[in-house]
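*Asks:* Structure, please.
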Amino acid sequence: MGTKIYVGGLPYSTTEAQLNDLFAAHGTVQSARIITDKFTGQSRGFGFVEMGSAEEAKKAITALNGTQFEGRTLTVNEAKPQEPRSGGGGGRGGDRGGRGGRW
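*Replies:* Reported below is the predicted structural model:
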């Protein structure tokens, strides 16, 4: 198990400092990030916390998953590696060339 944790169900008003404090009770927090919309800057309601060790991460997941935080139920689990994005025009064209005339 890694040390990076996904935290979903966060209230949109949650700050990174609050997220840090929430997890600090369960071990050493290396970093705490709230994911925001790149255009509006508004929280997207989830974030990631990196703990000091795999044991601390497991302890935090066990303690916090399904608990209430400011009226919302948290989803806390091991973060999955980010899927590589396809390099292209958003799926346009496929394997048919995507450019050119009628054919």
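
*Asks:* okay, CA-based contacts and neighbour counts for the rest of this
*Replies:* Fine.

*Asks:* how near is the spatially most central residue of the chain to Gly89?
*Replies:* Among the residues of the chain, the one closest to the centroid is Gly47, at 3.8 Å (Cα atoms, centre = their mean). Distance from Gly47 to Gly89, counting by Cα to Cα, to the nearest Å: 27 Å.

*Asks:* sorry, back to before: now do the SS call for the residue nearest to the centre of the chain.
*Replies:* Following DSSP: H, G, I helix; E, B strand; the rest coil, Gly47 is assigned to strand.

*Asks:* Pull the contacting residues for it.
*Replies:* Contact partners of Gly47, counting by Cα atoms under 8 Å, 6 or more residues apart in numbering, are Tyr6, Val7, Gly8, Leu10, Ala32, Arg33, Ile34, Ile35.

*Asks:* ok, for it, nearest residue in space, not its chain neighbours?
*Replies:* Ile34 (4.2 Å; Cα to Cα, 6 or more residues apart in numbering).

*Asks:* I have a second one here; can you model it like the first so I can compare?
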Amino acid sequence: MTIYIGNLSYQATEEDLKTVFEDYGTVKRVVLPTDRETGRMRGFAFVEMSDDANEDNAITNLDGAEWMGRSLKVNKARPREEGGGRGGDFRKPSY
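*Replies:* Down below sits the predicted model:
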């Protein structure tokens, strides 16, 4: 399971998030997506922890918490939808 963190400060770093989430267990991975064109953070992140129970505890305790001047939105990440995104699905047609 992966945790989604929204409404994140643009100053937050992977290390900052790791430090916060390590209070709830071992952090396996932190991903801070950036805009392809500008390289700036997009205001959200994903955290993967080693144990589902620890992830659930982190979600319960951090959703709505005030951090770096922002009220965090923390929940289970949903899988990316097939064919979504900008411009739709551009697969090659089969003639």
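
*Asks:* follow-up on the earlier one: which residue in the second structure aligns with the residue nearest to Gly47 of the first structure?
*Replies:* Aligned counterpart of Ile34 of the first structure in the second structure: Leu32 (TM-score structural alignment).

*Asks:* Check the contact between its match and Glu48; I expect there is one.
*Replies:* No - with contact defined as Cα atoms under 8 Å, Leu32 of the second structure does not reach Glu48; the gap is 11.9 Å.

*Asks:* all helices for the first structure, in order.
*Replies:* Assigned by DSSP state H, the helices in the first structure fall at 16-24, 54-64.

*Asks:* Let me know which of those helices is tucked in deepest.
*Replies:* Stretch with highest mean neighbour count among the helices of the first structure: helix 54-64 (a mean of 18; mean count of other Cα atoms under 10 Å).

*Asks:* That one aligns to what range in the second structure?
*Replies:* Alignment of helix 54-64 of the first structure against the second structure: residues 52-62, by TM-score structural alignment.

*Asks:* show me what contacts the counterpart of Leu19 of the first structure in the second structure?
*Replies:* Structural alignment (TM-score structural alignment) places Leu19 of the first structure against Leu17 in the second structure. Residues in contact with Leu17 of the second structure (Cα under 8 Å, 6+ apart) are Val30.

*Asks:* Tell me how far Leu17 of the second structure lies from Asp56 of the second structure.
*Replies:* Relative to Asp56 of the second structure, Leu17 of the second structure is positioned 16 Å away (Cα to Cα).

*Asks:* now do Ala65 of the second structure
*Replies:* Computed as Cα to Cα, the Ala65 of the second structure to Asp56 of the second structure distance reads 15 Å.

*Asks:* For the second structure, just list every one of the strands.
*Replies:* Using DSSP state E, the strands of the second structure run over residues 2-6, 27-31, 45-49, 66-67, 70-71, 73-76.

*Asks:* Make a markdown table out of these and add distance to Thr38 of the second structure.
*Replies:* Output for the strands of the second structure, formatted as a markdown table (distance: least, Cα to Cα, whole Å):
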| stretch | distance to Thr38 of the second structure |
| --- | --- |
| strand 2-6 | 19 |
| strand 27-31 | 17 |
| strand 45-49 | 17 |
| strand 66-67 | 25 |
| strand 70-71 | 22 |
| strand 73-76 | 24 |
